[in-house]
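Undergrad: My questions are about this predicted structure, shown below with the sequence.
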Amino acid sequence: MRDFFTAGVRSHARLLVPAFAALALASCGGGGGGGSSNTGCPGGFLTCNGSGTDATAQAPKFTLTLVDAGTGAASNNLTSGKPLTVRALLLTAAGAPLANKVVTFTTNNALATFDPASGTRLTDANGYTTITLLAADLSSSGAAEVSATVDVSGTAVTQKVAYSVSPGVVTLSGLAANSTSLSAYGSTSVSVQVYFNGSLSATPLTVNFASGCSSNGKASLTSSVTTVNGVATATYTDKGCAGTDVITATVQGASAQTSIAVAAPKASNIGYVSATPSSIVLAGTGGGGLSSDSVVTFKVVDSTNTPVASKSVSFDLSTRVGGIKLNGQSSGAVQATSDSSGLVSVTVSAGSVPTPVWVTATLVDDPTIKTQSTNLTISTGRPTQDRFSLSVGTFNIEGWNRDGIRTTATVYAFDRLGNPVADGTVVNFISEGAGVDPFCTTKAGGCSVNITSGELRPRVDSEPSSFGVTAGRVTILAYAQGEESFDDANTNNVYDAGETFRDLGDAFVDNNENKTWSSGEREIQFSSSSTAACPAYPSDGRYYNAPYKSGTCDGVWGAAHVRRNIVITLSSFAIGTVTPSVFTMPALPACTGSFTFRLSDVNNNPMPAGAAISAVSGVTYTNDTGETVKATVSIPQGNETVPNTNAPGGTFHTIVVEGSKCTTKPVGSVTINVTSPSGDASARTITIN
């Protein structure tokens, strides 16, 4: 096409040059004397007036035309995929070609672009150049102008030509999968033809593919594909779709759909996943974080261990003792269907009897495929008063003069059958003085908290002891949601009307250790409606440290705060009392005496546990040779340290004064030294007569 057009231009130029020359001569009075090329019309760029003496510059000739880039036919309608060619011809006013001139093309970039993108071209020897005009995109629509500008001898010459832009029409046809029926986890190709303005698109276009299963991870599908010769091909791979999957292809607003029938995978195994929670309590004994129901979950998979959905599973129990239910049914198997993750669940509800129980799961389609859960425990769950105990690591800590001395309080809680309560059962603590952690949660029935010395230190107490008022004694209360104990006469593990039970009133911190609530002692109320009289404490002493406030019982067996009180002492390192302080040796001929004394701290409590006790002899006697000899003073084994105790009045210890061949009784003094666990020492002297 270029050679044809170039030849035409050359021919056109040969015709134009004589014509422009004739016009120039005519305008200068040509055909007669006085007309010449150098009489005011140099280079053909000047137009002479009739006199031949007044010349003005003549602009060069600059023309623009638009043709179809494919056919060369004149056209000013631009469409995506069908570019136009912009032709520019630059001649002098006399018709001579202007070569090697830079022509700059511009247009509305929102509608069209140029190739080359710079928009600049150089005229050839014939004054001719071209540039390609392309639609900006498939949807471009509107009208604009191509503007071409060239500099000729310092003067910018501009020419314009108008064009319109029509959007291309994209259609899709023949969307289909190579295999419309696909086996589980199989793959196939999916192809679609893309037409542009009625013909297969020669321009590469991006086609997007999507499907229902690919959107939720049950299939993989190439999401975008660029056409090759007007065809886009994607790859589809099943990942457990198991059904009809609709595939959609879209490009430039056009769309098409097809479907693939994907076979369901064959279930080959069912496995136990979990029981939540793994331990439940008897029906009617829940609350406080405990449940009487457990959700047991299994998973259906195929031979590749991939989850299989929509499979029916039958469930049954290893035992129904006590009325255990499965999905609310008291008897018979129940069925459920696996979800998209292959998971299938059933609910086990406890009955009235503690027992281990297993859930059996069987695939309905193939009863040979079955499994069972791990052991699910059904217990009473909540602690009963008779089986709720509290202990401390050290009763008498060196806390009267020191802060931060710690001991532990440990609770063990069991149900009415002696089984540990459910893990996570909360036990609360409050104290009369010092500090205590607010709660602990049980594991295997037990849990512990720290008791830490510090203020408040009780300074005036009235504990009922023969040693009078004793300060430094701290009562700790531990309590939990539980139940009143009863005598299960028929051993059915359920309270039946008429069976003996031990009614519990409100728990309290028994500051003065008299087992009776006194004004100022902190009470833990269980129910504001409980105002009945409370029974006497059991005569066997089992509730000696589980007091309840009178007039706060309800007369009905049921839930209650199970509780225990325990007392620790904040003991001083200094000796408060050594009594008696005077002992009398046996009469001669005895030469040895054994004496027991009571040792207490400044508050008449035991000195700190583990404090070391020693004795220094100041006792002398005369032996059979007439010499004055110092008697030996010793502390028998088991008396040389302060024991772990909270006994009011302190602890008892023995010393032995021993001589040999006495002719006089050993007499004098013995110094009792006590060194606390922290290293502080204190001493007292006793007299031996």
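TA: That came through fine.

Undergrad: Going by C-alpha atoms from here, please, whenever you check contacts or count neighbours.
TA: Fine.

Undergrad: Asn387 contacts Asp415, doesn't it?
TA: Not Asn; residue 387 is Arg. Yes: counting by Cα atoms under 8 Å, Arg387 touches Asp415, with 6.8 Å between them.

Undergrad: any idea where the helices of this protein begin and end?
TA: For the chain, the helices defined by DSSP state H occupy 2-27, 212-215.

Undergrad: ok, residues contacting the last one?
TA: To tie it back to what came earlier, the one meant is helix 212-215. Ala219, Ser220, Leu221, Cys241, Asp245, Val246, Ile247 (Cα atoms under 8 Å, 6 or more residues apart in numbering).

Undergrad: Likewise for stretch 310-323?
TA: Outside stretch 310-323, the residues that reach it (Cα under 8 Å, 6+ apart) are 267, 300, 326, 330-340, 342, 344, 346, 350-353, 355, 357-365.

Undergrad: Show me which of Arg387 and Asp415 is the more surrounded one.
TA: Legend: neighbour count by other Cα atoms under 10 Å for Arg387 and Asp415, higher for Asp415 (23 against 17).

Undergrad: And the contacts of helix 212-215, which of them are buried?
TA: For the contacts of helix 212-215, a neighbour count by 16 or more other Cα atoms under 10 Å gives the buried set as Ala219, Ser220, Leu221, Cys241, Asp245, Ile247.

Undergrad: Tell me which of those residues fall in strands.
TA: Applying DSSP state E to these, the entries found in strands are Ala219, Ser220, Leu221, Asp245, Ile247.

Undergrad: Could you report the distance from the third one to Ala176?
TA: Think Leu221. 14 Å (Cα to Cα, to the nearest Å).

Undergrad: How many residues are close by Leu46?
TA: When neighbours are counted by other Cα under 10 Å, Leu46 comes out with 18.

Undergrad: cool, Pro636 as well?
TA: 12.

Undergrad: ok, now Gly284?
TA: Using other Cα under 10 Å, Gly284 is surrounded by 12 other residues.

Undergrad: same check, this time on Ala26
TA: 16.

Undergrad: mind checking how far it is from Pro547?
TA: Separation of Ala26 from Pro547 (Cα to Cα): 138 Å.

Undergrad: now do Ser676
TA: 34 Å.

Undergrad: Please apply the same query to Ala574.
TA: 33 Å.

Undergrad: One more to weigh against that first structure:
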Amino acid sequence: MQHSSKSSSPASPLRLAALGLITAAVLSACGGGGGNPGGVAAPGAGSGTGTPGTGVTPGTGTGTGGSTSPTTPAAAPATVQFISADPSEKSIVMQGQGGINRTETATLKFKVLDVYNRPLAGQAVNFSVSVPALVRLNQASATTDANGEASTTVNSGTVPTTFRVIATLPNTGGTSGANISTTSDSIVVTTGLPVQRAFSLSAAKYNLEGWAHDSSPTQPATTIQVLVADNFGNPVPDGTPVIFQTNMGSVGSSDKGGCNTVNGGCSVDFRVQAPRTPTPGLPATPCNTGPGTTPDNARPGLATICASSTDGATTIFGRINLFFGDSTVGSVYLDRKPVDMTAGVIDLGTQGSAAPKVFELQFNDLNLNPLPFGTTVAVTNMVGGTAAAVVPATVPNIFPRTADGKELTDANVNTALGSRHTFSVSNPAGKDCTAPLTSTFDVTVTTPGNDVTTIPFKLTFSCP
């Protein structure tokens, strides 16, 4: 049998045309175009025409070679927030009264966020204040920056007050009718210049052991405090300087003779040392010079401390006195009358045994000033009697004033100003005594510096 071999022959034009139609249909369904020869779409191609010579002209089409993300629409403002105030302590001083490190202007900052909680730039913000009659709003509107922030400033007025700034986003009310807004924290307008009537001095201790003892450089005898307020009774601005001067001892520190206020007050150390006797007019201070002032008291052992500040035009000042007490008893008053300390034993006389002998002793130093604060007073070495506790048992803090509460003057130089103590001594047998009894005892006075004064007494109890 004779076999014949078949060889491949080129496809007929009709068959190729049919294949072209199928290819074009598939490409069209897949979003491709006909830009490449042979009708195959290139990746990412758009529209195109078929390749000549296929016998078919595919229609034009569109398509993309990949996917695209949706564009986020422009966001509307959703909220405005108060974010900061400068000064950070939210307090400014009244107009024209200034103060160290203080300002009359507050800066309030707000931030606008969109519905996606992103900072919104270019947003208009309107400002208003809660008390427009008392403070001045410097900028009624602003536009947010790239961080979504806008700020305004407010100047203080002439009276103390508090205020808040309201930030509003215009045209954001929608159907509710209320525009988006928020309110700042309260800002305080206060603390002006010091005034004379609100200048106050005090000391931790007034009767010091200073006539015969010096302080050490690290342990002052006392501290002196000053409190300063403005015309409205508010503490003056932090950093207000107060200067101190004294005619006895020393005051302040080695770097300055005063202090700067914090929250309306400050304090300085006071040391007992020479000089211990005042010299009239030395030093010259706002307290002893000028109209309305009086000379410092010349009483021995009485220091005068002057403190002063200023409101920029007028000097504000005040003064207090401190006792430099001696460390031994110089004189004793029995029931308000002086007794002779040179006579030896102080005789209290005769007391019926049925009741205790109650008496008062006043202890003064050699200058008729009080003994040092904290000096102890006790009955010791009792023989033939019983003593109750002394009241008070220690020398109290004694403010240098006259008995009627007035400031000491040179007219009081011979007035005894020592501390008074009540004693009670009784016969142990009381009304059941069988014979008279003589009681002897000492009153022992010990200062903080451990200097001791012993004063002997005797008391006779009659019977019955």
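TA: Nice, I can see it. Small disclaimer: the values here were computed from a predicted structure and weren't measured.

Undergrad: What does the superposition give as a TM-score?
TA: The TM-score (TM-score structural alignment, normalised by the length of structure 2) is 0.60; 334 aligned residues with a Cα RMSD of 3.9 Å.

Undergrad: Out of the contacts of helix 212-215 of structure 1, flag the one nearest to Ala144 of structure 1.
TA: Closest approach between those and Ala144 of structure 1, by Cα to Cα: Ile247, at 40.3 Å.

Undergrad: wait, what's in contact with the closest one?
TA: Phe209, Ala210, Ser211, Gly212, Gln257, Thr258, Ser259, Ile260.

Undergrad: switch to 10 Å and redo it
TA: 175-177, 190, 209-214, 221, 236, 256-260 (Cα atoms under 10 Å, 6 or more residues apart in numbering).

Undergrad: Which of those residues fall within strands?
TA: Counted as lying in strands by DSSP E, out of the contacts of Ile247 of structure 1, are 175-177, 190, 209-211, 221, 236, 256-260.

Undergrad: between these, which is closest to Gly610 of structure 1?
TA: Leu221 (76.6 Å).

Undergrad: And the closest one, what's its match in structure 2?
TA: Using TM-score structural alignment as the criterion, Leu221 of structure 1 has no counterpart in structure 2.

Undergrad: pretty sure Leu221 of structure 1 contacts Ala249?
TA: No: Leu221 of structure 1 is beyond contact range of Ala249, at 11.1 Å (criterion: Cα atoms under 10 Å).

Undergrad: overlap in contacts of these two?
TA: By Cα under 10 Å, 6+ apart, the residues touching both Leu221 of structure 1 and Ala249 are Val190, Phe209, Ala210, Ser211, Ala234.

Undergrad: Most neighbours among those residues, which one?
TA: Phe209 (26 neighbours).

Undergrad: Looking for the alignment partner of that one in structure 2.
TA: For Phe209 of structure 1, the aligned position in structure 2 is a gap, per TM-score structural alignment.

Undergrad: What is the burial count for the aligned residue in structure 2 for Phe439 of structure 1?
TA: Aligned counterpart of Phe439 of structure 1 in structure 2: Cys259 (TM-score structural alignment). Cys259 of structure 2 sits with 20 neighbouring residues when counted by other Cα under 10 Å.

Undergrad: How about Cys259 of structure 2: what's its closest non-neighbour residue?
TA: Leaving aside its sequence neighbours, Cys259 of structure 2 sits nearest to Val242 (Cα to Cα, 6 or more residues apart in numbering; 5.5 Å).

Undergrad: how about the strands in the stretch 551-689 of structure 1?
TA: Under the criterion DSSP state E, counting those that start in this stretch, the stretch 551-689 of structure 1 contains strands at 559-570, 575-579, 582-583, 592-601, 612-622, 628-630, 632-634, 651-658, 667-675, 681-688.

Undergrad: Just name the most buried of the ones you listed.
TA: Ranked by mean neighbour count, the strands of the stretch 551-689 of structure 1 are led by strand 559-570 with a mean of 26 (mean count of other Cα atoms under 10 Å).

Undergrad: picking that back up, weed out the non-buried ones from the contacts of Ile247 of structure 1.
TA: The neighbour count (16+ other Cα under 10 Å) marks 175-177, 190, 209-211, 213-214, 221, 236, 256-260 as buried among these.

Undergrad: What residues does the match of Phe439 of structure 1 make contact with?
TA: By Cα under 10 Å, 6+ apart, Cys259 of structure 2 lies in contact with 225-226, 239-244, 252-253, 265-268.

Undergrad: And for Val582 of structure 1?
TA: Phe595, Phe597, Ser669, Val670, Thr685, Ile686, Thr687, Ile688, Asn689.

Undergrad: Give me the distance between the equivalent of Asn321 of structure 2 over in structure 1 and Leu221 of structure 1.
TA: Under the alignment (TM-score structural alignment), Asn321 of structure 2 pairs with Val567 of structure 1. Using Cα to Cα, we find Val567 of structure 1 at a distance of 73 Å from Leu221 of structure 1.

Undergrad: Repeat that for Thr441 of structure 1.
TA: 51 Å.

Undergrad: Contact partners for the counterpart of Val281 of structure 1 in structure 2?
TA: Alignment note (TM-score structural alignment): Val281 of structure 1 maps to Val93 of structure 2. Shown in contact with Val93 of structure 2 (Cα under 10 Å, 6+ apart): 99, 102-106, 155-160, 188-193, 236-237.

Undergrad: From Leu290 of structure 1, how far out is Thr347 of structure 1?
TA: For Thr347 of structure 1 relative to Leu290 of structure 1 (Cα to Cα), the value is 15 Å.
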